[in-house]
Structures are given as structure tokens and as C-alpha cells.
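Trainee: coords please:
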Amino acid sequence: MASPSPLSFPALHASHGGIWMREGDETREASKGRAISIAAETPVILLNAPLAGQRLGYPELNGLDLLELWAFVHPARFLVPTPKGLAEALGLETPQREGDIPALYHAAAQALIATLADPEWAEREGAWTAAQSLHRLRWPWAQLVTPHLPTPKEAERWLFSKLPEWEEAAARPAPRTVTLNGEAVLERLDALTGHGAEARPGQRAYAEAAAASFAPRALRNQPNMLLAEAGTGIGKTLGYLAPASLWAAEAGGPVWISTYTKALQRQLDRESERLFPDASVRKRRVVVRKGRENYLCLLNLEDALQGGFAGRAAILAHLVARWAAFTKDGDMIGGDLPGWLPILFRRNGTTALTDRRGECIYAGCPHFRKCFIERASRASADADIVIANHALVMVNAARGRESATRPPRMVFDEGHHLFDAADSTFSAALTGQEAIELRRWVIGPEGTSRGRRRGLSARLSDLASYDAEGGEAIEAARKNAQVLPSDEWLKRVNAGEPYGPVEALLAAVRGTVYARAEGQDADAGYGLETELAEPDGALVDAAQTAAEALDGLLRPLTRLGKRLEAVIEDAPDWLDGAARARIEGAISSLAWRCDLVAAWLSILSRIGGPADPDFVDWLAVDRFEGREFDIGIHRHWLDPTRPLAETVLKPAHGVIVTSATLKGGGDWSSAEARSGSLHMDRPAARFEAQSPFDYPAQAEVLIVTDIKRGDIPAMAGAYARLIEAAQGGTLGLFTAIRRLRAVHARIADRLARAGLPLFAQHVDPMDTGTLVDIFRDDPRASLLGTDALRDGVDVPGHSLRLVAMEGVPWPKPSVLHAARRLAGGGSAYDDRIVRARLAQAFGRLIRRADDRGTFVILSAAMPSRLLSAFPEGVPIRRVTLDEAIVSVSERLGSGDAFVHDPRVATHGEAAGRE
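Mentor: Next up, the predicted model:
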């Protein structure tokens, strides 16, 4: 029987602008009812089923999704998941009208299926095996794909047998003591920028300043530290890569470059091609590192492929397996796994395929020698450049991980985020979610728990049989862990029927929070919190009881850790290399949990006693849209750069902290306070280079004065008119998800009818990276988002020409912010935060010398004292919305240059008139 053709299935396209269906050779506009009826009766070819289902109001829409077919045919290949992106990737004609898109879907399906018969198809290996499994799982595309895949003549060498094994290597010698030659650094910079590149005096000065940080340090715990603010366009990436790569080559040591966003990690990875053009050499000399929760766990994947997943989740597992055979490094979060792939499976995400719970059994895993995480860790030990992130660098330092390979030289790019990263890393929280995860780690599967969980007894069974004291410690830990919350803990707490001392504590926390919460906040449906001060007797008693129970758990865990260390030292007969590695992994995991419980005990000891001025403690009930999902006690450092300086900065030999907005629109005091340099024994050097861009000619700032605060219809109308005036290319920034959703709901259809696609975080079922890819790819598209889009988004060129903020980005009031505000100078502290946020948001606008754009703030309440956040000389005007629309239309629509206007003032002039 002949295999079915894609043309025998209807093609469906749904957007805010309308719905179109193609059946046979005819395309026509359809109603939602008819589209849903046809999609329910027969598989339809579409692109991004969750997004199309949202447009139809039919969230369970499924069918022949072209993105799933792409993931099968071209795993690990980039694709912008739009009709335009699909057409360009396949070399098809880009549709000019939405009515032409269903025909494109038919053509794309035919092209992808035709690839299966192409002898040059690069991703053929493993396809037949995967297709057979997907056919049994009733994957919709299987009926079209399977007939085009010939049966291989011999068994396919696929995935687990195909992946290479890493090899153990001798420890790397300590770096040699060298001093970089200034001329050699500039020669390396010239080689990286390329022959004939435009001379950049600021970049050369930056490279020379950065080189000083690679000099030998004079005293222990006094690294050569540089704070460097290099404006956008200076070329700071190559500016620090030049001395970093030269030092690595001459000293024989690694340089760790740490970022805050995954986008910059990808950018640095691309820039490394200039250092090592040969791909095989680059793979050895440059390594990207992330936390282990970012990487595919092969043991979890094997479990999923062998029946651990069911339904759509099982299909996802097989598509991930296809990707795993071709991935560069196994990075599932921000790597070469398409960010849109997990979203296609809605609730059946990829989190179960990574090691998010710290359950790794290390050498006890049959795939240990092929593990992506272990390979990256070992590769980084011999690399010249390690591209990591702030969180990983800090966690490794705080937990003593990889101490033998502690990086002697570090560059913190996106340095304005060091404070936030340290705040997260060095905090502690005793919450229901954290406690139940610890219980599961110690005890293992209970009751209805599913998955590949293994408790301490299962992971260390051979130790228990060999060492009686170790076995007793394991059993004591398992028994005492039952004081922790178990399944359904939140229901019991909410019903006033807690079970065990920790659940009783959480019930007392919840009662205190609701008793002290303001009525308006309690009714809003979002998280509640209250300062941990003047606790009542019930909370104090519950804290003491819980502390005794947790201490009872900490003791056997600590004893077990010591027994494991003794086993390593005694080296029994059964302790081969694999067993040693497994026990060393268990020691590391135990140390992490012991530190966690110790932090909880420290928090509980504070309740009812004197306050610790170094910390801020509070109680919280976490809610989303009225639904509670966690309860707990939180502790943060008042100044998290103190532990940052002690654990990360001081042990290094050289540190560079750099950013385009390091001072946040203020002076150096802000950069010093938020980078940790204030706590260093030796003051940091400073470097500053202004952006080479002509901001007065390339950009302007408009402050709209006639939009009333809280008037959602007026704000929505303003966004719609601004986007229409700019003809798309707009990044809309919000400080509240509620307002973002309300504005999007009011304007999306209107803009679609004008041929201006609108996408939004927290609305469209896509990850942030995919949304940015779509926005970058379509100059007529606009994107609405929150903080994640304000920082680290790089969209150069015409695709981003207007940034519109709903208002002044004041800090969210919270217990933690109130404490830091009090310690940091009151309103001056708030001003520093706002100026930094404005500077970062404005930095999204002008990324190249030929960029032009407008920055709009929809708030008459914008204080003039904050306008120093914008570059010197940039024109700033306070205008009505109508005037702003005219200016945006003339500037971004026609491309005319600025016309002199007596109301235009630079930020210096505006501040002088306040």
C-alpha cells in the first residue's frame, strides 16, 4: 500500500489576524468552530500546535506539527519556529500573505520527508530505529516518515553505543608565573579583530587595562582586580579575550569567563572561533560549563526510553534521544536543543531528563564514561578558556567543588549582575518544597512516588554491607528523615492538620503570614510575606521542636560522611576506580545536604532570639493566581557581596568585573558596592571607556506625560499606537505580568490586522530564547516582556528600533528590599537601582553604529534626577502621546534625522531644571 502524502492532510494556520485552512489545492479563511471541528476529526499539518491552539481557543490541539518533524529530521539544528523561519531554512519561498502560509506548510512537509531519501542526509544515523519506536507510540508523523526510511543492512550504532567516552588524564600542572607583554597583547587583539578592521582606541585601551589583571599577585587573598565599564560598541569581549588567551597560552592555565545570561554564553562561544578557527582544536581549548541541571542525564533518558514515560512524554523522550546523538555538548537549556521543543509537549517537559534533584550516582551509572556533565567537567580542566556562568562559579566555590582546578584568573562579564547572583547563591530557605526534596533524597520512593528515585540505602548498599557503622548511619538518617514533609503536605497544612514537626512549623509560618498580611495583599492572589520579628509563642515553640528534629537528621548524615571518607582512606578490596568515584560523589552530595540542614538550623535558632544584623529573615507564603505552592522561612545576606568576596574573589589571582552598565548610570561607588570590591584588602583598579556611538544622533528619549497611572485601556492604546507608528520592531517592557497580559489581550488582534505580529512572555507558550529569536528574525514583529528581556537581549539592527517602558522601574517593595534600602541610604538606594535598570533597558536599543531608535517611558512621574541613566547628550523630551506618535513615525517610519526642537534637552540640562 502506498504511503500517504502530506497533501492528503489539511494544513492549518491560526494567528491573531485570522484562521486559514488548505484542503487539496484550495486555501480559504475559516471560522474557529470549523477549524476546531476539522482538527478534532483528522490530523492537520500546522506549525507550533500549542501556539495555534491558543489562537483558536483550543489548548489541547494536536496534529502533524512541523516542528516535531523538523526535530526528527534535523536534530540539533537551529530553526526560528515561524513560517518565515521555516521557509528560509528549507529554501522555500517566504509567504507574503497569511493566506499563503498553509500552502507553505504542505511544501515544507514534502521537503522534509523528501530529505529522508537523500543519500547526503547528515542525520540519518539512528533515524530508522527511532522511527520504529515512534510508530509504536503512535506519533502522528510516523505514518508518513516510516515508509521513506529503508531498513538498515545491519544494526544501527546509535546513541548509547555511539557517544564517545571521556578519558581520565593526569592533573594539570599549576600555571607558570608570567607577565604579559603589552605589545604582545595588542598584537593578539589585532589578530582577533582581523586585518583591516576599524581601529578602536577604546578597545585597545581596554585590552591593556585588562592585561594588568593577569600579572602575578603580590600577596595572598589580594588578587589583581579590575572594575571596567566599557560602553556598548567598545568591543570588550575581544578586549578581554586577547590578554586572557595570551595568558592561557604562556602560563598553561585556564581563564574562566563567567556570564549571567545564556545568550552571552552563546555569543562568547561563537567569538571563540576567532581564537581557534579549527573546530577540533576549539573543542579542546574552549569549553562551555553550566550547572549539572542544564545537561541531559543519560540514565534518566534510558529510563524514559524503556517505559518510564508514557503518551506524549514518551514521544518527547525519543526526539530528545535523536538530538542527544548529534548534540555538541548535551546542554538542554540554552544549548543546541531547540528551546521550542519541550514547549510542544506542554506539561510533559524535559525536567525529568536532567539531574535537577542531585540524584546522580556517578560511577554507579552505566553511562558514567559517556556522561555529558562529566565530560564537560574534565574538559574544562585542560581548556584555555572556560565559558561558565556566575551561579556555577559561586556554587563551586561555596561548596568546595573542583577545588583542585579552582580558576586562578576570572572575568565576570555582565558584572552588574554579580550582586543578584551572589544574593541567590548565598541565601537559604527552609520551605516545604526544599524539605520534601531532601526527604526523597534520603528515603527514596514512597507510596505513589514514581520515577528513578533512589534513597541512600539503595545508592550505598555495598557500603552498608561492608561497614557496620556506615550501615547504621544510613538507617538512622532514613528513619530521622521521616520528620520532613511528605506527599500532600501542603493540603494537610492548609487544612490545619500538619503531620510531623516540620509540617507543624510550616503551618505556624502560614498562620503568622496571613495574620500580618494587609487585607489588600491577601486578596490579590499573589505571594505574601512578613518580617521575622516579634514571633508569637506558637511559632517559637514550633521552631524549637523542628530544630530538634532536624538536628536528629543532621547527626547521622554527618556521621555517614565521615564513614565514607574513612572507606576512601582504608581502600577495601572492592573499592576499584569506579566505586571510589561513586563514593566521592556521595561525599560531595552529603556535604551539600549537611550544609543545607545546618543553614536551616541557623535560621531556626534566630526565631525568638536576637536579630543578626548581617542577615535579613522573613516568612513567606508563595502563591500564583491565588494558588499556594510553597511556604517557608527565608534568609539572605544584607550584603551578599561579603561572602562573594571571601569565597570567590579573594582566593583568585586576577579578577576582571566588566559590563557596559557597571556603574548603572551613577558613579563608581555603586559599582564597588555591588561587585564585592569594597570587601577586598586591596582596592580594585578602574577603567572606563565611553561608547563610540553617536547617541545624540542615533537615539532619543521621550517621556509621555498624559497616560494616567493604572489606566490599562489608555496604556494599551499607547502601546498599540507606538507599535503602529514604528511599524513593529518594538520591545515593550513591563514591571508586572498582570499589566503585560492585559495590554497584550487588548492590542494583539488590532496589530495583527495591520500585519504587525505581537508576541509576549507569560502569554505565548514559548521560552524566552525562542521569543527573542522570532523577534530578531522579523523586523515587523514586536515583543512584550519583563525583566528577562530588559537584561542581556542582543537584537542589533532594524529589528529593534523602539523600546517602550510602561513606567519607572521602581524596586518591588519587599522585606528584603526594605532592609537594604534602610542600610543603603533610603531613596538614594532606590535611585541607584532604577538608574541601573534604565541604563540596561536603554542598552537594548543601540547595538551597532548604524542603529537608530527611540526610548519611550509612559509615565509623567519620571523624576529628572534619574535621567543620568541615559548616555550623555542623548535628547530627552517630555511630550504628550500624540507628540510621541508623530516623533516615532517620522523618525522610525521615514528615517528622517532629528529636527531641532526647543523642548529637547540633554539629561544634564533636564536635571538642572528639576
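Trainee: okay, CA-based contacts and neighbour counts for the rest of this
Mentor: Noted.
Trainee: mind listing the helices in the stretch 301-450 of the chain by residue range?
Mentor: 312-324, 372-381, 390-398, 418-425, 432-443 (DSSP state H, counting those that start in this stretch).
Trainee: same for the helix or strand hosting residue 522, what does it pack against?
Mentor: Residue 522 belongs to helix 519-523 when assigned by DSSP states H and E. Helices and strands touching helix 519-523, by 3 or more Cα pairs under 8 Å, 6 or more residues apart in numbering; DSSP states H and E: there are none.
Trainee: in that helix, what's buried?
Mentor: residue 522 (16 or more other Cα atoms under 10 Å).
Trainee: Measure how buried residue 534 is and give me the count.
Mentor: Residue 534: 11 surrounding residues under other Cα atoms under 10 Å.
Trainee: With residue 132 instead?
Mentor: If we define neighbours as other Cα under 10 Å, then residue 132 has 15 of them.
Trainee: And the one 4 residues further on, by the same measure?
Mentor: The number of residues packed around residue 136, counting by other Cα under 10 Å, is 10.
Trainee: Can you verify my assumption that residue 105 contacts residue 11?
Mentor: Yes: counting by Cα atoms under 8 Å, residue 105 sits close enough to residue 11 to count as a contact (6.5 Å).
Trainee: another one to check against the first:
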Amino acid sequence: MAFPTSFGMVISGDAIVALSAVRRDAAGTTGFFRFVETGTPVPPAILKAEGIPASAMKTALPIETVREDLLAFLPPECVLLVHDSAPVRNVLHHLLSGASKHTLLDTRELAGILFPSTGNHDLRSLADVLGLQPDPDVPDPGFRFAQDSLLILSLWDRLAGEAASLPKSLVRELYALFAPLRSHPLRTFFKTCSDAPRRADAYPEAAGGLRGLFSAEVVPRIEKQNPDGREWVPVDVANVEKLLGAGGILASNIPDYEFRQEQVDMAIRVTEALNASKHLVVEAGTGTGKSLAYLVPAILWAVANDMPVVVSTNTKNLQSQLLGKDLPLLTGLVGRGLKAAVIKGRRNYLCVRKLLFALEHAGLDLSPEERLALAGVLVWSIRSASGDLSECSAAAGPADPALHEMITADASECRGGRCDHRSRCFLFRARRHALSAHIVIANHAVVFTEMADGDSSMVLPPYRHAILDEAHNLEDAATRGLSMELSRYGIHFLLGRLWRPGRRHHDGGILPALTDHLGRYRSISPEVVGRMEQDAVKVMDAMAALDPVIDTLFSELSALLEGARGRESLRYSAERRIESDWALVLGARENLGRALGGLSLLLSAIIETLGHESLEAMPDRENFAKEINGVLVRVKQFSAEAAFVVAGASPDHVFWVERTKGRQGGARAWAAPISVGAMLAEQLYAQKASIIFTSATLTVNGSLDFVKKRLGLNVLEPGRILEMTVGSPFDYARQCTFMVPLFLPEPGESGGNYAEALGLLLAEVFRRTHGRALTLFTSYDMLQGCARTLRAQMGADSGQLLVHGESGSREHITQTFKQQTESVLFGTHSFWEGVDVPGESLTCLVLARLPFPVFTDPIVEARCERLESEGTSAFAGYSIPAAVIRFRQGFGRLIRHRNDRGIVIVADRRVAQKSYGQWFRRSVPAPMQSYAERGAFLDAVDQFVRQMSDERDAEGRT
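Mentor: As a prediction, the model looks like this:
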């Protein structure tokens, strides 16, 4: 391609503050750096973030002068390299209007394709991961924007080299993917790479072209004994103690190993439960080392019996810890042929058949975003051993969920043993590994999906023993897995897989691809082709007729919300609703059911025709049949669920309509189980010999009764379930202080601006703690209001405020928070648990409000009503206990290690002043200190910060 020129910019609003460019041509590499007059003062926060002193702006030049200098600097033809072009594309286009030939290429997009396993494609993150170094021939002015342009050129060299190393068959496929986008720079890039000579060190080619590049692995089938009706070999408790005890195997082999009696006690109890085929509920406080406490007996039991133990978690973080740290450690020490595997739901794995099918029949159908994502998946797929899409950042971008539908398969689409790609099937391989494993790591979603679907979507091996970690989330996980959603977007998305009207007569979907495919093969009977084309036209006509039927149903659902008095949702049931209000909805649902039934018959006819003997020689015949059958199965499922949800007749479910925004069409309807306990008891607990339920937060007022009742464990026969509570080894009284500012208004109090008052207080607190703070909110509105106030108070330091929903993904801002030790993180619901930040990055934790369940949430409302109907106070029997468990999770974010120290500020004064506050105070291991005066509160913060500093200095001297 033409000479590359990289750009770095600083923009304030629509104005360019500073500009850098680095040009490489036949003469070498040259830099260009300018500051630009903006006409208004540049915000100090922007200058600070870029490392620009205010004095540098005195050298700023008028924009026209900078433009003339830049145009003179650029080669006549060049590739303009920008990293993340979206924010600067329009500005740069205006700046370069009138320039000679130039192509704007986004190195972030290209990096997403060529380095798809790199989680973060920010320039600085890529520079760290790839070890990028600026060109030494260009002096570094020291400003961030100038360094960016130098790094972008260095990144370009790596990207070009990486592309040149790819197999030619893959590069040609990438070019074909972008070929329909005539003006896209990646079309030219991959065409150039395709035409270039193959490098000697390139990735090896494979027989069979692209298909041959996928790793093929034959995993032998391991036949294990049927778990039903056999006697189990018990584990000797003494062997558990030998591993975990003081002076035991772990202590002898792990440097700085800390013996914890709490860990040994829990491990013994887990062993007893496995041996006796009983269930166990165990709360293990933070720092217990609960994962080793259950893994050691589970491994010993699984190896002794040659049967799997499934370990299920709720979060990816814990799965990563188990797979990356705990299991490798124990594999080396326990030995004896231990095998571990991870298994996820079907839709987590790339389907090689569907990927190749999508590439073959993509045509002009895909959007540019989908092509970018598919290109990244393609490059990643030939290198991946697991096919787990969570490893591929391209699969988590804006093209999702359409991309996932395109490249993953559910049970109805899977060809199983008849698939040509079975030896390359990632799911088949993962399941074979799981079938031979002793420890199988899964997540709650897989466990509950298989519980609900039975054998129809089985991926887990047959098992009778399980450990459910993070068990405080089980009720929510089961509720999500057993809920039904009825949305306009859902049905349109599903039908769009069959047919989507396109521009310039280029329709998208399976049916246009099928008719195009049929036209390529003259050997096929014209009669069969004609019948197929007629059936395809009938389906498209039926789908066109479906649109107004679908629109009517969701318009009528939307109309129900007009009388909802501003509420975002409206509960209903067959018993309570006013029939006259629902007549149009019920009629629309019946019309939809008939229309979907007719569509199902037409799809069945196409599938039957694809089985005609005259089509046996047609390539992709079975692939098309499977794709259409997958849609057919889900059309039938949608129709059945629509009937169930709209009917609202089940007394065991809560039904509601809620407002939606954007493309989902105004309203959607839901059905969710009011209680999951009885279902879990019947379909899970009764089917397993032993299940271990564990978490750091299961008790309320020292009792496990609340969680046992919510999970249906209270209905098990006496003696079937064991209980245990294990405390934390941390010295909370020394390591943290629990502070409550009584002078703040009560959250939600009329006349009080709580978010503003909290923001003003936190500005003073964070100056004293030098940031290093995590603030947890229960709503985005409160978070945003507090963030506005804090930014105004922090001024130039506001760039150190990381806000959930604004500053990037949860993973990105958590990682940034850990790296920038003086930053502040504002988070909502997902940050209340699973965030581990040991050390100096977190010394101040703020809980903005007591985390009561939202009483207007339909599920919460229905559960409270059910309790009241049973004679139990909903507030004392549900709202408070649920809030206490959530509160304990949030409180536990601060102290993650014996050496951690810090302040916990519970800003909601109700914890000290309401009678129910004692539930929260008793639930945490640190005594509360309340302050009526602002000055006394801030003095106490100062004192604790000094104390922490003195202790760290003393530790440093020793």
C-alpha cells in the first residue's frame, strides 16, 4: 500500500487542540507536531490527561496555518493511519479536504482482526502486549498525542508483518469478505496481502484450503460406569488433613503458605457430605480459602470413584481462578492422573460448519460491522484450541448477537456424528474432555439450562455430585434461566435469519442464499428447483404478511402501558386483568399463532424437499436443511411461549409488560417463576447424590434459613442436608473502620438532594485518601448525579474518575482502576461482587445506599405478595434478608488479604437510625462508628489515613 502516515490528535468538542503526524516514505521517517488555536480555553482536565503544560498552548497556530503545513507535509499518496477513527473521522476529513489521494485506515479495526485474542485494543494496551517501541529516528516531544502517532506507526509495522504471515487461503478469504465494500481500506489491504509473495516464516498452509487450517483432534471416548445404583468409595478424612493441615503437603510445597484452620474444618465437612451422599450448605468467610477447601475433597473423591464432580460458578473471575491457579496447583500436588475440564453452553462454542457456511454464503448481506467481527473470528478460529468465543474479542463487539447466531449452533442445528467437521468440532472436543475428567468446571447457567431442557441440549457429562460456588446467586440464576421473554426484536431477529429485504435487490438470509445456490447446479431436476423456489417465495410472502401481525401484537402491548401511570412495567394475570383491555392483545396473539403455524408448515415443506434424492449431490444440502430446521424449531418455541406469556394463566409465574427503547419496539412481555425452590428440589436436588452449596455470604442474622427457603432446601427430608458456617481469618477490627455520616440527607428524602450532598462529601474524602476508592450505587441515576458533582469538585483530576457505563466495559475499568492507584471507580449492580482489588488501589469503599430489592420490580413484587399471602412479612422475610446478603457482598470488596486496610463508608444513615439497621450492622465483622458532624467525620478519615500510612512505613522498615 502507499506510504503510511500516522495521526495523533487532541480534540475538545469539535475543535482540534493539538495534532501530530509521522510520515514514512523513501527518504525515511519524519514527524509533524502542532498546537492549534481553539478560540476558547482548553479544559485543564484535557491538558493534564495529555501531559500538555498550559504554557505549550502559547505556541498554538491558527487552524488554517496548521492545515496548510500539514498538507505540505503529507506525501501525494498515503495511507492515513488513525487508531479508533470514529471520534476524529469527521474532523480529519474536514482538515484534509482538498488533499491528494489518501486512504484512512483504522489500526484499531485491523488489530481487532489480526490480534483477536487481545482483550483490549486500546493503543496503549496493544503497545504493552506487543512490546511496541516508537521509531528512534523521530524525536519524542513528550506529549501523549505525539507519542500516539509514533506508536501507531510502530503498530502498523506489526500489523503488516502479522498479515504477511497468515496462510494465503485465509488472506484470500479475508479479501473476499471485504470485497463487496468497494471503498473500504481493508479491502485494499487484504488484496495487497493476497497478491504479495508468501513469506518463508508464514503460518503453514494446509491441505484442503481454509477447512484444513482448523485443528483436528481425536479425543478418545471414555466409557465410565453408570453412576446410578453403585456404591461409592469414601475418602479418608486423614488424607484431606494431610494435604491442607499445618505442615501438610500444601504447606511444604507452597512458599508463604498460610495454614487456616477454617479451611481444614470446611474441607472435612465437605468430605463428610460427599461420603454420606448428603447435601451441604456452608458459608465460608472471606479469606477462608474455600475453593481449595472444596476442591481437595472433591478431587480425592472423584479420583477414587472415577466419576466427575461438577464445580459450578456464577462469575468468570472465579472460573479463571479455578482453572488458572487452584486446579494446576492441586494437579501437581495430588497427582494420580487427575483430569480437569471446563464446559460451557452450546452457544459459547464456535461451530466450524456454520462459520464456513456463513463465509460461503455471506454475499452482500453482511453489514461492515459484521464483516469486521467475522474477520476477527476467522483469524482467531484457526489458532484456537478450545473454540470458546469468550477468548475472541471480535465476538463480543457491536455485531453481537447476530454474529453469534451466525457462527454457533444449538441442538436443533447440530448434525452430531453425521457432521463433516466432527473431528474439528470444538463442542464435541470439549464434551469428550469433560466425559473423561474428574473435575468439570461449569457455570450456573449451564446447570439450570440442562435441568430445564433435559437431554435435548446436554453438554455436561452424567454426574451425581456437584459443588455450587457463589451460591447466593443461585435463585437469580435459576430465575433467569427459567424465564420467558416475548419481544418484537426477538421474533424479527429470528425471522431475519430466513429472509431480510436488502438494498439493490440483494436480499439477505438463508432462503435467498438457497435459491442462489440452486441456480448454480444444472444437474438438479428443474421440477425440484421450481418447487423449492415456489416454496421459498411462499415463505417470503408469509413473512411479509407476518409483519403487520407482529406489529399489531406489540402495539397493543404498548397501549396497555399508556394507563400505567408512568411506571415502566405493568403486571397482569388471567385472573386480575380487565378482559376488555386485553381483547385486542389476545386476538393479536391468536392471529400470530396461526400465522406462525402456517409458516412452520411451509418451512417443513422446504426441509422435506431438501431431502429429495435428486438433491443428494448438491453441496451444502444438509447444511441448508439444518439452518432452516434451527429456525423452524425456534419459531415453534416462540409461538408456544407467546401463548403461555400472553395467557398469563400460571399461578406459579409472574407476568408483566415493560417499556423498551430502540429497536425492541416499545414493549415486551415476560413470564418468570415466582419461586424456584420447589423446581430445584424436584429436578436437581432429588436427582443428585450430593451438592455442596457455598459462598462467603449465605447467612442472615447468623442463620442459613433464608437462603435454604429461597432455594427449596427446606423441603428436603430431615437428615438429608448438613449446615456449616466458617468465619473469616481476617482481623477486621484492625484492618478497617466502618463509618456512617449521619449529617447526609436520607436517600430519597423529599427536599434533599442526596446525590449532590454525597458527591460533595466524597470529594473531600477522596482528597484525603488520594483516590483509591470504589463507590457502589444501586441506581444509574444516583451514580450519574454524584459523578457530575464530583467532577465539578475534582477539576483537573476528574480524569481519574472511572464511571460504569461511561468509561468502558466492566473488565476494562476494573483493570484501569487496579493500574491507576489514585483513581476512583463508580459502579452499579455488577460491581457489588466479583471485584477483587487487593493492595493500595483500594483503601476506601463507599456504599451509597442500602441495597434493598427494587419493590417495583415485578418479580420482587410477586415474591413479596406470595410471602404476605402465606402470613409472612415481606419486608422482614424477603426485602431485608436479600438486602443484607447484597450488603455483605459489597462490604466484602474492601478486605481481600491479611495486609489490606481501609475505610468503609456506608453513606445511607438508615443503617444507624432505623430499627432494621441492626440486621446490616450485625452482618459485618467490623463495629460501626457514626458521626453527626461533618468535621468530626473528616477528622476520623484523616486519622485512619495517617494510621495506615504509619503502619505501611513501619512494615517497609522491617
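Trainee: returning to that earlier point: tell me which of the helices of the stretch 301-450 of structure 1 is the most buried.
Mentor: The highest mean neighbour count among the helices of the stretch 301-450 of structure 1, using mean count of other Cα atoms under 10 Å, belongs to helix 312-324: a mean of 23.
Trainee: Mean distance of that helix to its aligned residues in structure 2, please.
Mentor: Helix 312-324 of structure 1: mean distance to aligned residues in structure 2 after superposition is 3.1 Å, counting by mean Cα distance after the TM-score superposition for structure 1.
Trainee: thinking again about what came up before, overlap in contacts, residue 105 and residue 11 of structure 1.
Mentor: 45-46 (Cα atoms under 8 Å, 6 or more residues apart in numbering).
Trainee: what element comes up after the helix holding residue 522 of structure 1 heading to the C-terminus?
Mentor: Counting by DSSP H and E, the element after helix 519-523 of structure 1 in chain order, helix or strand, is strand 528-531.
Trainee: Measure the mean distance from that next one to structure 2 post-superposition.
Mentor: Using mean Cα distance after the TM-score superposition for structure 1, the mean distance for strand 528-531 of structure 1 is 3.0 Å.
Trainee: what residues does that strand touch?
Mentor: 513-514, 516-517, 521-522, 617-623, 814-815.
Trainee: Mind checking which of these are buried?
Mentor: Using 16+ other Cα under 10 Å, the buried members of the contacts of strand 528-531 of structure 1 are 513-514, 522, 617-623, 815.
Trainee: So which of those belong to strands?
Mentor: Within those, residues falling in strands by DSSP state E are 617-623.
Trainee: closest to residue 764 of structure 1 among the contacts of strand 528-531 of structure 1?
Mentor: Here the nearest of the contacts of strand 528-531 of structure 1 to residue 764 of structure 1, counting by Cα to Cα, is residue 623; it sits at 21.4 Å.
Trainee: The closest one maps to what in structure 2?
Mentor: Using TM-score structural alignment as the criterion, residue 623 of structure 1 maps onto residue 661 of structure 2.
Trainee: And the strands in the stretch 551-700 of structure 2, which stretches?
Mentor: Taking DSSP state E, counting those that start in this stretch to define them, one finds strands in the stretch 551-700 of structure 2 at 569-572, 653-659, 667-673, 690-695.
Trainee: what's the burial count for residue 199 of structure 2?
Mentor: So residue 199 of structure 2, with other Cα under 10 Å, has 12 neighbours.
Trainee: For residue 181 of structure 1, see how far away residue 242 of structure 1 is.
Mentor: 12 Å (Cα to Cα, to the nearest Å).
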